[in-house]
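1. quick check, what structure comes out for this input:
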Amino acid sequence: MNFVDYLELNRRSNPDQIAIRTETNTWTYEELVRDVRRFANVLQSDGISSESHVAVMLPNTYEFAVALFGSLARNQLTGLIDPRSKRGELETLITQMDPAAIVTTAENADSVREIDQSISVYCTEAGDGVGQDFWEQTEAASAEFRVPETLGEEEALMLHTSGSTGQPKAVVHTHGSFIAVSDLATISYELHSDTTHLAALPLYHCWGLMNLGATLKIGGEIVLMNRWNPEEAMERIDEYGIDFFSGVPAMYKDLMASPQSDQWQPTSLEVAITGGARVPSELIPDAEALLECPVFNGWGMTETFAAGVWEEPSQERRIPSVGTSSDRLFEVKVIDQEDGSELPSGEAGELLVRGDAVMKRYLGQPSETSDVFSGEWLRTGDIARIDQDGYVYLQDREKYMIITGGENIYPQEVEDVIEELDGVRNAVVVAKPDERKGEKPVAFVERTDQSELTEAEIKSHCLDQLAAFKHPRTVTFIDDPPRNSVGKIQRTALEEEIVD
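-> The predicted structure is shown next:
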């Protein structure tokens, strides 16, 4: 099936149910499907072949949903691009995705045209003078459209990697994988047609997109946040009775650090999910105390459509495990990185995953695709161990490992120790070149407000808790660490500061 078929089903069964809400407006399933059909007809009447690619470069807006599903309704291979992309990254992604049409804001339209004048640009703001007016075209189009028969294995989406560890790639997923991860979230967290989800994560990111799919597929309501703000999130949770929330650890930290957190008493939340970055062990119980609902951890990547391993309400919790793989969708194993043999429970090695929502390929990069697959198994580059009951414990990314004098250091272990200290909001440990030992660990630390924690205190604590070779040789305090679109601190940007 095509994902849009589920929107059509919801339109027929509950047309007046609110599908999407913003700060200023609401749209029902009847209205959403009407606009999706209209935009599909716009693409068709403008001569955009169904074999061509379409890109959507928008923040969390209603137009994002209309453009995405309108394109998918025609079986277009549809790329999602971060609207905050810098010129160099945007040029790379447009070259990779090769879209015949792109839906974007006036702010980005000029950049798109400068990169490739042959692209049909649809602007979501009227009167900008660049490209076609998205709404003028859409509202004038017919609302009569029939979604063609779609096979699950047909390619549907191009999702770009964050670029936090290198050049961005366009990860190709199928209609089947989009539907499968939406179903997995719905079943795992018992979502239903009365579910109201606060979409604080970017919809152009795989995790935000999965939550969008899960909520709309089941006939629930999405409340869009265009920009993250903890106080606004609290207000919307209370005002709209939000019962489903997802956020990276930084978002939960922001909520807990908000001056309003002491007086905030949410009553509607039923389930919250975190992941997308390292989750300190103490964060989950602290977040649960604030939100007054269970907060579940998980692991995924763009190549697995944000899913892979996660905690579920029906499972025993084993902190700091990220949970188990879902037999409904994924299998996982750990292998020896040297000989590729599967390791027994309890031993650490590279985590591999296979299943229905694993990516099909990297667009236009066959050798890179071949490099990350071992048969049907995707090599994740994450170091993990799996206990005898199938619980997965992440250690770190293979590429982040620091080797000093022949000794291996996993930055996450050092970061966890630093974040035990009062006054630390975030810690990132990276490698610095060293003439004698090859590399040495150095730390970047974001302190909480009013914290007077010193470099000496952090080093002393690490020496007390870790082997001496693991302690950071220097500590640099940073007030505003560089982050990507989902709030993850960009490790490579900090590494570049060392080189500079």
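2. from now on I want contacts and neighbour counts done on CA atoms only, so please keep to that.
-> Fine.
3. what's the helix or strand that contains Arg236 packed up against?
-> Using DSSP states H and E, Arg236 sits in helix 230-240. Counting contacts by 3 or more Cα pairs under 8 Å, 6 or more residues apart in numbering; DSSP states H and E, helix 230-240 packs against strand 196-199, helix 249-257.
4. out of those, which is the most enclosed?
-> strand 196-199 (a mean of 27; mean count of other Cα atoms under 10 Å).
5. which residues are contacting the helix or strand just after it?
-> Next along the chain after strand 196-199, taking DSSP H and E as the criterion, comes helix 206-217. Contacting residues not belonging to helix 206-217 are listed as 3, 6-7, 10, 19, 159, 178-179, 181-183, 185-186, 191-193, 195-197, 199-203, 221-222, 302, 305-307 [Cα atoms under 8 Å, 6 or more residues apart in numbering].
6. in strands only, show me the residues you listed.
-> In strands, judged by DSSP state E, the following of the contacts of helix 206-217 are found: Ala19, Leu159, Thr196, His197, Ala199, Glu221, Ile222.
7. and this one, please, so the two structures can be compared:
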Amino acid sequence: MSLKPWLDLYPPEIAKTLQYEKIPIQEYLTKTASRFPNKIAIHFLGKEIPYKEFYESALKLANYLRSIGINKGDRVAIMLPNCPQSAIAYFGILYAGGIVVQTNPLYTERELAYQMVDSGAKAIISLDILFPRISKIVKETELENIIIAGLKDYLPFPKNFIYSFIQKKEHGVTVKVEHRGMNHLFTEIMNSSKPHPVHYAFNYDEDIALLQYTGGTTGSPKGVMLTHKNLISNVRMCDEWLYKCKAGEETIMGVLPFFHVYGMTTVLVFSVMQGNKMVLIPKFDMETTLKAIDKQKPTLFPGAPTIYIGLLNHPDIAKYDLSSIKACLSGSAPLPVEIQEKFEKVTGGKLVEGYGLTETSPVTHVNFPWAEERVKGSIGVPWPDTDCCILGPESSDPLPNGEIGEIAVKGPQVMKGYWNRSEETEQAFRDGWFLTGDLGYMDDKGYFYIVDRKKDVIIAGGFNIYPREIEEVLYEHKAIQECVVAGVPDSYRGETVKAFIVLKDGATVSEEELDQYCRDRLAAFKVPRIYEFRKELPKTAIGKILRRTLVEEEKQNLEQNLLTS
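-> So this is what the prediction gives:
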């Protein structure tokens, strides 16, 4: 065990160890609906839903899910942007005893089919405009039921009236689904189902609440098993850290998508735990977000660096009042110091960087939001009941302060394991320490710093992007002989995706053709932004392509360009 020097840094308001309620995560909604029945839970583009309605809607969905055969432990996918139905679906599935499978609405048919097959999901809750995509892959999966929601269903008048016209203009078609057979309409469920409590046996330590997919360079995306204990502990830690926030009095900006574990914990579950209002935005847009901040006066704003950068660079930012913001937690990518300082100056609130992984529910480290001393470049210190150390390549003994090694963590928020992947689960731990794959060090005070990623995961705009998945798609192209994908520096996204390609003799293909090819097979955020054609790629003596060599070349080229510009 480490000596935990960071505990000496804790302000008196933050306890060093916490008590946790051994309840299912959905019990937070039950309690909050009883405590704040008329408090607004969700604000969605002008529509407001109080906690009592939110709670009853989740129970209605739970009863309907049970009626169509969803039992304890069954997986139910949510493929929705941030909207009332996504919040209702999350808690409705849990009330039914199911396991939530969060799915990115941007996924292509190929990506969606893989996740549905791997998770064994029996049902999926999604948008009407995504129904054609789901229909094409149903036969490949174990899906038995499709529940379809429409964004217009929770829009106020006249937005709900004109939405269909906007939808047809943007997507070229208006999708209509009938409520029969395996297809179900969310609105019909809300009209016909009853809000009765659902009872089932519960195990706090073992029951899985969420399958959150992540990946890596070692293979296809993996389902991270997060238990009720994992999620309860992490949101309780968040509550302790934000000690100036008062239950039932905060408003949280819901820009981070719920299908990302960061948004799910710090916006959705934290809001429900405290009885806060969530201001949901289905797709990040700078002007929409600025208007929402100006009108709804959020006090908390979890985000990623690209979100803050985008807002700061909006030409009309001075027109909007952002002074309501008290605290922002930044994650998913490194936070530039200049962005932190500029955003704090504009809002008057505090913006601090944190760190975590899908496997840790997700947060393990954060800086102190209201500390007088600011530590630049650090991811902060571990949360209560979270232990952390720096390990060498083989040993389980922590390295001395200042030495670089792999960041390893322990805590109640660390995952149960990877879904149906016992061998990979075993490889992720060493003597009880979860190995993050990130390289860093701890200073003498107890602050931690990220130096590099051991894994080759690309983090662009807050999204985790896995090179091997893109490479597999590129290798399927008839003109490509060799390829490697890497993250290269990008001033806005942090990193962007670049593909280095060697063509087969006599073959030709343009960047435009490759771009369209990838867009047909990958979600938009995974598609390479840059293509470089080479005669050969750097390799080891045994023929392994040296990805890191290419990344270092890109960094050197960038530095050289900065020196000469």
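8. JSON lines please, covering the helices and strands packed on helix 230-240 of structure 1 and showing distance to Glu149 of structure 1.
-> Converted to JSON lines, those look like this (distance: least, Cα to Cα, whole Å):
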{"stretch": "strand 196-199", "distance to Glu149 of structure 1": "30"}
{"stretch": "helix 249-257", "distance to Glu149 of structure 1": "40"}
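9. figure out which of those is closest to Ser118 of structure 1.
-> strand 196-199 (33.5 Å; Cα to Cα).
10. the closest one corresponds to what range in structure 2?
-> Using TM-score structural alignment, strand 196-199 of structure 1 corresponds to residues 251-254 of structure 2.
11. what's the offset of that stretch from the middle of its chain?
-> Relative to its chain's centre, stretch 251-254 of structure 2 lies at 16 Å (Cα atoms, centre = their mean, to the nearest Å).
12. same check, this time on stretch 185-200 of structure 2
-> Centroid displacement of stretch 185-200 of structure 2 relative to its chain, using Cα atoms, centre = their mean, is 28 Å.
13. pull out the buried residues from it.
-> Leu185, Phe186, Thr187, Ile189, Met190, Ser193, Lys194, Pro195 (16 or more other Cα atoms under 10 Å).
14. among those residues, which one sits closest to Lys136 of structure 2?
-> When the buried residues of stretch 185-200 of structure 2 are ranked by distance to Lys136 of structure 2 (Cα to Cα), Leu185 comes first, at 18.6 Å.
15. tell me the contacts of the alignment partner in structure 1 of the closest one?
-> In structure 1, the residue matched to Leu185 of structure 2 (TM-score structural alignment) is Asp133. Asp133 of structure 1 sits next to Tyr122, Cys123, Thr124, Glu125, Ala126, Gly127 when contact means Cα under 8 Å, 6+ apart.
16. preserved in structure 2, out of those?
-> Here is what carries over to structure 2 from these, by both residues aligned by TM-score structural alignment, their matches' Cα atoms under 8 Å: Tyr122, Cys123, Thr124.
17. just to revisit the earlier point, out of the contacts of helix 206-217 of structure 1, which are buried?
-> 3, 6-7, 10, 19, 159, 178-179, 181-183, 185-186, 191-192, 195-197, 199-203, 221-222, 302, 305-307.
18. for the nearest residue to Leu201 of structure 1 once chain neighbours are set aside, grab the count of nearby residues.
-> Closest residue to Leu201 of structure 1 apart from its sequence neighbours, by Cα to Cα, 6 or more residues apart in numbering: Gly208 at 5.0 Å. Gly208 of structure 1 is flanked by 21 other residues according to other Cα atoms under 10 Å.
19. now swap in Asp434 of structure 1 and tell me
-> Per other Cα under 10 Å, the neighbour tally for Asp434 of structure 1 reads 12.
20. could you look up the SS state of Ile124 of structure 2?
-> With DSSP: H, G, I helix; E, B strand; the rest coil as the basis, Ile124 of structure 2 sits in strand.
21. relative to Ile273 of structure 1, how far out is the spatially most central residue of structure 1?
-> Geometric centre of structure 1, nearest residue: Trp207, 3.7 Å, by Cα atoms, centre = their mean. In this view, Trp207 of structure 1 and Ile273 of structure 1 are 11 Å apart by Cα to Cα, to the nearest Å.
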